[in-house]
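J.: Sequence first, predicted coordinates after that:
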Amino acid sequence: MSMAVIGLAAGMALGFAGYFGGFGAFLLVAALGVIGFVVGKFLDGDIEPGEFFRSRDRDRNRRR
């Protein structure tokens, strides 16, 4: 499935949530979408959990 179709589906879901549930539902759907995206990227192997917990200072020292 192309990224355009996924973006269209996400936009429609946010639109329906905002229209029928109000702004709170819009924020809930958006937050759950972001969480789902991150979990999906993790399961695909595109990101690793250590990338979120590693300090930036260690990365700078390691590259030198």
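T.: Now that the structure is in, tell me what you want to look at.
J.: Could you use CA atoms for every contact and neighbour count after this?
T.: Noted.
J.: Next SSE downstream of the top helix by length along the chain?
T.: Counting by DSSP state H, the longest helix found in the chain is helix 3-44. Downstream of helix 3-44, the first helix or strand assigned by DSSP states H and E is helix 50-53.
J.: Okay, one more to line up with it:
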Amino acid sequence: MNAPAIGLVAGLLLALAAITGGFTGFLLALVLGTLGAVLGAQLAGTLDLRALFGRRRG
């Protein structure tokens, strides 16, 4: 799937969450979707969380 198709599916799922769960359901779907995207990017190797947050050495 290309990026616009994934964005379309994500938008439709968020709209469904907003319809069925109200504003709280929408926010929960948004937070969990963002978390899933970040974890997926980490596992795929396109995002390096260590470089993003940095490691502190004492």
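T.: Everything's here; your move. Computed from a prediction, not measured in an experiment: that's the story for all the values here.
J.: ok, back up a step: can you give me the offset of the longest helix of the first structure from its chain's centre?
T.: Distance, stretch centre to chain centre, for helix 3-44 of the first structure: 9 Å (Cα atoms, centre = their mean, to the nearest Å).
J.: now swap in stretch 28-45 of the first structure and tell me
T.: Relative to the chain's own centre, stretch 28-45 of the first structure is displaced by 4 Å; criterion: Cα atoms, centre = their mean.
J.: How about residues contacting it?
T.: 10, 13-14, 17, 47-49 (Cα atoms under 8 Å, 6 or more residues apart in numbering).
J.: Among these, name the buried ones.
T.: When neighbours are counted using 16 or more other Cα atoms under 10 Å, the contacts of stretch 28-45 of the first structure contain these buried positions: 13-14, 17.
J.: now those as CSV including distance to F37 of the first structure?
T.: What follows is these, written out as CSV (distance: Cα to Cα, whole Å):
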residue, distance to F37 of the first structure
A13, 14
L14, 15
A17, 18
